[in-house]
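Chemist: The sequence and its predicted three-dimensional model are supplied below.
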Amino acid sequence: MKTVRVVMMMVCAIWLALGWGEAHAQATRTWVSGVGDDANPCSRTAPCKTFAGAISKTAAGGEINTLDPGGYGAVTITKSIRIVAESGVAGVLVSGTNGIVVAAAAADSVYLEGLVFDGVAAAGLNGILFNSGGSLVVYNCKIFGFSQWGILFTPTTPGKLLVSNSLVTNNGSSATFGGVKVFGRAGATTVSGVIDRSLLANNANGFLIDGTGGGGTAEVTVRDSVVTGNTGNGIATNSAGVVSSVVFVDRTTSSHNAGAGIAATGVAQAAAILASSSVQNNGTGLLATGGQIGSFKNNNISSNTTDGAPTVILPQN
């Protein structure tokens, strides 16, 4: 009996020495630092160096915090997680790849706060690429310099997007890319979102809700925001069939875009609805080519090369 106890104690000692026990333990909160090491347990006193190093040591539903400014690298998220930077600049600087990729389960939620995504003068692909998951919140982030999209939200199941208090600038190296795109794919029967108090500026296109991906109804509100200086359209929606793609534009300015300030193209299921908003100094103010643009008659559409007109006047209640 004594011999068995000694053997078991030796096995446990080896197991702990090799770190096997620690590898299986995940904390609800982990930490990263510019002077950390991914071999560490990612505790506050022994932080990791990258988000990729910390995420494997963070439990589902947990949080990764930054201790100081630093470049924390690209990461793929496969579970519910929060990444929060409150101590300074937390950079995700990438070249030839995406910044943060979300490939999570249908009920998972991802929250990103205080991050700076840098695509290194269009060497990076997408700042945030959401392939699957239940929801994505982007709060107080800066996303710039990516060759494709600052945020590409393209779920395969019902999904929700919130972008708040963020800057999305200088993204898109060609006319098919830009700042933020919502693109529901097959299985995404409903997609909803809000872009709130944000700036989408100097991209190839500002915002696009695209109903051609095989998903279902998509509805996004752009509220209390500014969309300006984009080389294509400011705010646009399109659809190729029975799929409804609707953008609600509320208390928002779309100005100085080389294309249309507001565009609805494809078929009638593509619709833009304007309330208390300004559309000024664009190539075209309102452009409805197959789609519909509704106005509550409390908007300012002026000083565009061609102002255009809403296709539907909506009653105020």
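Modeler: It's in. All of these numbers come straight from a predicted model, not from anything done at the bench.
Chemist: Only C-alpha atoms from now on, for both contacts and neighbour counts.
Modeler: Fine.
Chemist: ok, Val247 - contacts?
Modeler: Going by C-alpha atoms under 8 Å, 6 or more residues apart in numbering, Val247 touches 209, 219-222, 236-237, 271-273.
Chemist: same thing but at 7 Å, please
Modeler: Going by C-alpha atoms under 7 Å, 6 or more residues apart in numbering, Val247 touches 219-221, 237, 271-273.
Chemist: What of Trp15?
Modeler: Contacts of Trp15 by C-alpha under 7 Å, 6+ apart are Gly21.
Chemist: just checking, next helix/strand downstream of the helix or strand harbouring it?
Modeler: Assigned by DSSP states H and E, Trp15 belongs to helix 2-17. Sequence order places helix 20-24 as the next helix or strand after helix 2-17, per DSSP H and E.
Chemist: and Ala54, helix, strand or coil?
Modeler: Secondary structure, DSSP: H, G, I helix; E, B strand; the rest coil: Ala54 is helix.
Chemist: Next, the contact list for it, please.
Modeler: 30, 42, 48.
Chemist: let's see 10 Å
Modeler: 26-27, 29-32, 37-43, 47-48, 63-65, 72, 75 (C-alpha atoms under 10 Å, 6 or more residues apart in numbering).
Chemist: again with Val102
Modeler: So Val102 contacts 75-80, 108-110, 128-133, 135-136, 153, 155 (C-alpha under 10 Å, 6+ apart).
Chemist: so of these, which ones are in strands?
Modeler: Counted as lying in strands by DSSP state E, out of the contacts of Val102, are 75-77, 109-110, 128-132, 135-136, 153.
Chemist: Next up, a structure to set beside the first:
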Amino acid sequence: MSSGSLMPRRRLGITVVPALLCLLVSSVAWGQATRTWISGVGDDANPCSRTAPCKTFAGAISKTATGGELDAMDPGGFGALTITKSITVDGGPNAGGILNAGTHGIVVNAPGAVVILRNLTIQGTGTGLDGIRIMAASQVHIEGCTLMGFTGSGIHVLADAGAPKLFVRNTSINGASSKPPAVPTDTTAGIQVESGTAMIDHGQIIAAITGLGALNGAQVTVNDTTFAGNSAEGVHAFGGATVTLERGVVAQNSTGIKADAPALVRISDVMVGHNTSKGLEGNVATFGNNRIAAGNGIDGTPSTTLPQN
């Protein structure tokens, strides 16, 4: 056979091989979309599109691309979820839910990832462990969520989570924690921050044992937030953590605000009242513009007064 007759076949081979490779790659990526949907009447065998939604968070997340968004179409219960990549999970206007009896509601184990959790209701029914458990991430944003009924913490940033940045906004936590805060390594709280930084804005943490627990050098900033009805402390810092409270209410707890040195809590424009045992205890610094004498068992005295520069 002449060399001239072989040339077209060689060219055909060169053309076909890349085409086959592209087909294989596209078939692998086909199952992931940048936006997916779930519904109480969905099916996890579906492609998770708006017209053919999936049934559960766990079923839909594998079909959602990294950095994509997973949306709930109705207020159904969509099961517990483990997140291992950057993603937005949005419960939608009806606050799609998770019922996590006996387990964690959402586990974030995604080193370097940015995770956004929005408009979700997470219900532990009194036996759930942590509502949101952060094992690793770069940033976790929790917005417009309601969490209730846990034996662990509502939101729990673990000590070895890699110093994530936590942002909590317009979120309420009701009925977290069944472990008394006697041992630093075994405490729980409505929000428990054991590493990294946290910003809590316009929140309500009620009916836990401890409202906010900060330890292990964590840095927590809180503004416009209520800590009320917690059976131990509204706010408790220890193990070298620092907490700054700006504009808020700490009321009807056993102890309002407690800091075990070298941990430090700074307070500005905060009302600390009607706490049955003490208002302030330990290393609590004031900017001199708070209301402490407000019906506490013992009001307590700030450890120092800071200048308002």
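Modeler: Yes, it's here. On a predicted model such as this, the values are computed, not experimentally measured, just so you know.
Chemist: returning to what we had before: can you tell me which of the contacts of Val247 of structure 1 are in strands?
Modeler: Per DSSP E, the contacts of Val247 of structure 1 map to strands at 219-221, 237, 271-273.
Chemist: Tell me the most packed of these, by neighbour count.
Modeler: Thr237 (32 neighbours; other C-alpha atoms under 10 Å).
Chemist: residues touching that residue, list them.
Modeler: 181-182, 207-211, 218-220, 244-247, 262-266, 269-272, 288, 291-293.
Chemist: try 6 Å this time
Modeler: 208-210, 264, 270 (C-alpha atoms under 6 Å, 6 or more residues apart in numbering).
Chemist: What of Leu99 of structure 2?
Modeler: Applying C-alpha under 6 Å, 6+ apart to Leu99 of structure 2 gives the contacts 123-124.
Chemist: Can you list the residue ranges for strands in the stretch 201-317 of structure 1?
Modeler: Using DSSP state E, counting those that start in this stretch, the strands found in the stretch 201-317 of structure 1 span residues 207-211, 217-223, 226-228, 235-239, 245-250, 253-255, 260-266, 270-275, 278-280, 284-289, 292-295, 300-302, 312-313.
Chemist: most tightly surrounded among these?
Modeler: Mean neighbour count (mean count of other C-alpha atoms under 10 Å) peaks for strand 235-239 among the strands of the stretch 201-317 of structure 1, with a mean of 29.
Chemist: Report the central residue of structure 1.
Modeler: Ile151 (4.1 Å; C-alpha atoms, centre = their mean).
Chemist: Over in structure 1, tell me which residue corresponds to Cys48 of structure 2.
Modeler: Under the alignment (TM-score structural alignment), Cys48 of structure 2 pairs with Cys42 of structure 1.
Chemist: Next, count neighbours for that match.
Modeler: By other C-alpha under 10 Å, 29 other residues sit near Cys42 of structure 1.
Chemist: Just list the residues touching it, thanks.
Modeler: Applying C-alpha under 6 Å, 6+ apart, the residues contacting Cys42 of structure 1 are 30-31, 48.
Chemist: and the nearest residue to it once chain neighbours are set aside, how many neighbours?
Modeler: Nearest non-adjacent residue to Cys42 of structure 1, counting by C-alpha to C-alpha, 6 or more residues apart in numbering: Cys48, 4.6 Å away. The number of residues packed near Cys48 of structure 1 is 28, by other C-alpha under 10 Å.
Chemist: Next: the one 3 residues further on.
Modeler: Around Phe51 of structure 1 sit 26 other residues, with neighbours defined as other C-alpha under 10 Å.
Chemist: Show me which strand runs longest in structure 1.
Modeler: Assigned via DSSP E, structure 1 shows its longest strand as strand 58-66.
Chemist: C-terminal to that strand, what's the next element?
Modeler: strand 70-71.
Chemist: corresponding residues in structure 2 for that next one?
Modeler: Using TM-score structural alignment, strand 70-71 of structure 1 pairs with 76-77 in structure 2.
Chemist: Not counting its own residues, what contacts that stretch?
Modeler: 40, 96-98.
Chemist: mind listing the helices for the stretch 51-200 of structure 1?
Modeler: Applying DSSP state H, counting those that start in this stretch to the stretch 51-200 of structure 1 gives helices spanning 51-55.
Chemist: coming back round to it: show me which of the contacts of Ala54 of structure 1 are buried.
Modeler: 26-27, 29-32, 37-38, 40-42, 47-48, 63-65, 72, 75 (16 or more other C-alpha atoms under 10 Å).
Chemist: Mind checking which of those residues land in strands?
Modeler: Per DSSP E, these map to strands at 27, 29-32, 63-65, 75.
Chemist: which of those lies closest to Asn317 of structure 1?
Modeler: Nearest to Asn317 of structure 1, judged by C-alpha to C-alpha, of those is Glu63 at 43.5 Å.
Chemist: so the closest one touches Val84, yeah?
Modeler: No: assessed by C-alpha atoms under 6 Å, Glu63 of structure 1 is found out of contact with Val84, at 7.2 Å.
Chemist: residues near the alignment partner in structure 1 of Arg133 of structure 2, how many?
Modeler: Alignment note (TM-score structural alignment): Arg133 of structure 2 maps to Leu129 of structure 1. Neighbour count of Leu129 of structure 1, defined by other C-alpha under 10 Å: 21.
Chemist: if we can go back for a sec, make TSV from the ones in strands among the contacts of Val247 of structure 1 and add distance to Ile143 of structure 1 to it.
Modeler: Below are those laid out as TSV (distance: C-alpha to C-alpha, whole Å):
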residue	distance to Ile143 of structure 1
Glu219	23
Val220	20
Thr221	20
Thr237	22
Ala271	27
Ala272	25
Ile273	27
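Chemist: Which of those residues sits closest to Thr176 of structure 1?
Modeler: Thr237 (13.3 Å).
Chemist: Please tell me how far the closest one sits from Trp15 of structure 1.
Modeler: 57 Å (C-alpha to C-alpha, to the nearest Å).
Chemist: now Asn203 of structure 1
Modeler: Distance from Asn203 of structure 1 to Trp15 of structure 1, by C-alpha to C-alpha: 53 Å.
Chemist: quick one: contacts for Ala107 of structure 1?
Modeler: Here Ala107 of structure 1 is in contact with Gly134 (C-alpha under 6 Å, 6+ apart).
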